[in-house]
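K.L.:
Pasted the sequence and its predicted model underneath.
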Amino acid sequence: MTERKLSELTDKELLQEAKKMKSNSIMNAVLIGFLAGIIIYSVVKNTLGFLTLIPLFLAYKLVNKSNHNKQELENLLKERNLK
């Protein structure tokens, strides 16, 4: 099945997507917390270097991706008076 744009989804599919988004945000929070733990451990052990930047970059990408998708979905839900 191909990915469709959010604007092409029906009202029911949009509500299901909002439910999925909520569970995805919880999983992203857990992953970001784990990556933050790795960064803190690395700084405490005085090994600030390239391996510290990888989890930092991954956390940034997770936050950036989730915020963009969430904003687009919330705008569509408001437009259609579903929330």
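P.N.:
Arrived safely, thanks for sending. Not measured: the values here are computed from a predicted model.

K.L.:
alpha carbons only for contacts and neighbour counts from here, please
P.N.:
Noted.

K.L.:
residues contacting the residue positioned nearest the centre of the chain?
P.N.:
Closest residue to the average C-alpha location of the chain: residue 66 at 2.8 Å, with C-alpha atoms, centre = their mean. Counting by C-alpha atoms under 8 Å, 6 or more residues apart in numbering, residue 66 touches residue 25.

K.L.:
and residue 63, how many neighbours?
P.N.:
Using other C-alpha atoms under 10 Å, residue 63 is surrounded by 14 other residues.

K.L.:
again with residue 76
P.N.:
Residue 76 - counted by other C-alpha under 10 Å - has 17 other residues nearby.

K.L.:
Structure two is appended below for comparative analysis:
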Amino acid sequence: MKQKELTELSNEELLQEAKKIKSSKIFDAAIFGFLIGVAVYSTVRNGFGLLTFLPIIYIPIAAKNKARNKALEGLLKERNLN
């Protein structure tokens, strides 16, 4: 299913998306922390290698999620749905 644009969502759907923001932030932080841990362990154990730079791969994904969350919060304020 193709994801709708935020502006196309109804008020109820926006509120449901807003509930997902908190878990999304926690998930991104947990994944990034895990990847940092893997990178540090790999570096200490084997020296610099491919796994050392693994967290860099996740940065654009986390940035995209953060931008979407910020846009959603702005739209919620615009529609007075806090």
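P.N.:
Happy to help now that I have it. No experiment lies behind these values; they were computed from the predicted model shown.

K.L.:
Got a TM-score for the pair?
P.N.:
Here the TM-score for the pair of chains, by TM-score structural alignment, normalised by the length of structure 2, is 0.84; 82 aligned residues with a C-alpha RMSD of 1.6 Å.

K.L.:
how far out from the middle of the chain is the helix or strand encompassing the residue nearest to the centre of structure 1?
P.N.:
Using DSSP states H and E, residue 66 of structure 1 sits in helix 50-79. From the chain centre to the centre of helix 50-79 of structure 1 is a distance of 4 Å (C-alpha atoms, centre = their mean, to the nearest Å).

K.L.:
buried set for it?
P.N.:
Within helix 50-79 of structure 1, the residues scored as buried using 16 or more other C-alpha atoms under 10 Å are 52, 55, 59, 73, 76, 77.

K.L.:
Format those as JSON lines; extra columns: distance to residue 5 of structure 1.
P.N.:
Formatted as JSON lines, the buried residues of helix 50-79 of structure 1 follow (distance: C-alpha to C-alpha, whole Å):
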{"residue": "52", "distance to residue 5 of structure 1": "35"}
{"residue": "55", "distance to residue 5 of structure 1": "30"}
{"residue": "59", "distance to residue 5 of structure 1": "25"}
{"residue": "73", "distance to residue 5 of structure 1": "10"}
{"residue": "76", "distance to residue 5 of structure 1": "11"}
{"residue": "77", "distance to residue 5 of structure 1": "14"}
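
K.L.:
Mind picking the two most distant members of those residues?
P.N.:
For the buried residues of helix 50-79 of structure 1, the farthest-apart pair by C-alpha to C-alpha is 52 and 77; their separation is 38.4 Å.
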